[in-house]
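> quick one, structure for this:
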Amino acid sequence: MQKFSTLKSIPAYLPIVNIDTDMIIPKQFLKTIKRTGLGKNLFFEMRYDDNGNKISDFILNQNPFTNSKILIAGKNFGCGSSREHAPWALLDFGITCVISSSFADIFYNNCFKNGILPIIVDEEKIKELSEYANRKEEISVDLKEEKIVYGNNEIKFKIDSFKKKCLLEGLDDIALSLNKSDKINSFEQKLKSSKPWIISD
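All right, here's what the predicted structure looks like:
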């Protein structure tokens, strides 16, 4: 997992509430277990018409938002099913930070496990940030300082300290387990000595 520290980007603004995971990545694209290749299908039903052509007035089909790394969204983002393909699709498109006034719990936690920073701010701040998207101006996110900087203003946000550490150090669940490999090996050696019938070479 890539480390997350600071990020600067022109944000894309998607002012829709209750965007569920099926809207983020529809069910027909869930056959893969790979984390790559899903970006082209992100928001598929909003980005493409029935003939597979891009819908020109959808925000992520417009320059410079095709390269946005920050998505500003309506409340209750990521509701619906718990599919981990949703953060995979966002990440593969290039989005590594989502800002909303609220997130569905499972999606919120899945973001941290996949290197995406979900930030919760109040609705008034969402409106302020959306103006920077409308003007195609960059904003920046500083995870270490827990703040969003836009123009001469800044917004402070709160992140759980453990989740913050994982993002800063690029630690997913596998990496966290590997960090404890010495203790795991020590436990296995002790178990092998005391109960050899459990572990065999």
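> please make it C-alpha for all contacts and neighbour counts, starting now.
Will do.
> just give the nearest non-adjacent residue to the residue nearest in space to the middle of the chain, would you?
Centroid-nearest residue in the chain: Ile116, 3.0 Å away (criterion: Cα atoms, centre = their mean). Distances taken as Cα to Cα, 6 or more residues apart in numbering place Thr96 nearest to Ile116, at 4.6 Å, with adjacent residues excluded.
> quick one: residues contacting that neighbour.
Contact partners of Thr96, counting by Cα atoms under 8 Å, 6 or more residues apart in numbering, are 69-70, 90, 115-117.
> surely Ser101 and Glu124 touch.
No: judged on Cα atoms under 8 Å, Ser101 makes no contact with Glu124 at a distance of 9.2 Å.
> show me where the protein has its strands.
Ranges of strands within the chain are 6-9, 12-14, 70-73, 97-100, 117-120, 139-142, 147-150, 153-156, based on DSSP state E.
> which one of the contacts of Thr96 is nearest to Phe4?
Closest approach between the contacts of Thr96 and Phe4, by Cα to Cα: Gly115, at 7.0 Å.
> longest helix anywhere in the protein?
For the chain, the helix that runs over the most residues, judged by DSSP state H, is helix 181-194.
> sequence B follows; please return its structure for comparison with A:
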Amino acid sequence: MDKFTTLTGIAAPLPMMNVDTDMIIPKQFLKTIKRSGLGKNLFDEMRFDDDGHEIDSFVLNKPAYRDAEILVAGDNFGCGSSREHAPWALLDFGIRCVIAPSFADIFFNNCFKNGILPIALPQEQVDALMKDAEKGANARMTVDLEAQTVTTSDGEVFSFKVDSFKKHCLLNGLDDIALTFEKVAAIDAFEGTASQARPWV
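From the prediction side, this is the model:
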């Protein structure tokens, strides 16, 4: 998993409440167990019409936001089913940070496990960030995980809270597998002692 330290990038405004995981990545794309390749299907039913043509009005199809790395969204983002494909699709598209007033718990935790920083801020602060994002590609935000701040293109700074363990994992690029590998020496020592004490096991 890539480390998340400081991100300066284009923020796309998505002022929609209750964006669920089926909207993020529709069910027909859940057959794969690969984390790559889902970016092209992100928000599929909002990005494309029935013939597969781009819907020009959708934010991520607009030239200013095609390379967005930050998404500023509405309340209760990531609700619905617990599919881990949702953060996979966001990450594969290039989104490394989602800012919203609130998130569904399972989606929120899945983001951290996949290298995405979800930031919950009060509605009035999200509104200010949404307005900044609407300026387009020239208005770049900076997200500093170490300092726990989001800075607008005009220099306005908002602080956010993050669990210390989740912060440690993101800063160091540690997913569940990498965390286990950190304990390899202790696991090997335990296995060695256990096999001597109970050779019949």
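> hang on, the earlier thing: looking at Ser101 and Glu124 of the first structure, which is more packed in?
A direct count of neighbours by other Cα atoms under 10 Å for Ser101 of the first structure and Glu124 places Ser101 higher, at 19 against 10.
> the residue nearest to Ile116 of the first structure matches what in the second structure?
When the second structure is aligned by TM-score structural alignment, the residue opposite Thr96 of the first structure is Arg96.
> give me the nearest residue to the residue mapped onto Glu146 of the second structure from the first structure, chain neighbours excluded.
Superposed on the first structure with TM-score structural alignment, Glu146 of the second structure falls opposite Lys144. Spatial nearest neighbour of Lys144 of the first structure, excluding adjacent residues (Cα to Cα, 6+ apart): Ser5 at 6.4 Å.
> and if you look at Trp88 of the first structure?
Excluding the flanking residues, the one nearest Trp88 of the first structure by Cα to Cα, 6+ apart is Arg35, at 5.4 Å.
> wait, isn't the one you found in contact with Asp92?
Yes: Arg35 of the first structure is within contact range of Asp92, at 7.5 Å (criterion: Cα under 8 Å).
> burial count for the equivalent of Pro64 of the first structure over in the second structure?
Applying TM-score structural alignment, one finds that Pro64 of the first structure aligns to Ala64 in the second structure. Using other Cα under 10 Å, Ala64 of the second structure has 18 neighbouring residues.
> also the one 4 residues further on?
Neighbouring residues of Ala68 of the second structure were enumerated by other Cα under 10 Å; the total is 24.
> over to the one 3 residues further on?
Other residues within reach of Leu71 of the second structure, judged by other Cα under 10 Å, total 25.
> what do you get for the one 4 residues further on?
Neighbour count of Asp75 of the second structure, defined by other Cα under 10 Å: 22.
> that one and Asp92 of the second structure, how far apart?
Look at Asp75 of the second structure and Asp92 of the second structure: by Cα to Cα, to the nearest Å, they are 23 Å apart.
> Asp51 of the second structure now?
On the measure of Cα to Cα, Asp51 of the second structure and Asp92 of the second structure end up 23 Å apart.
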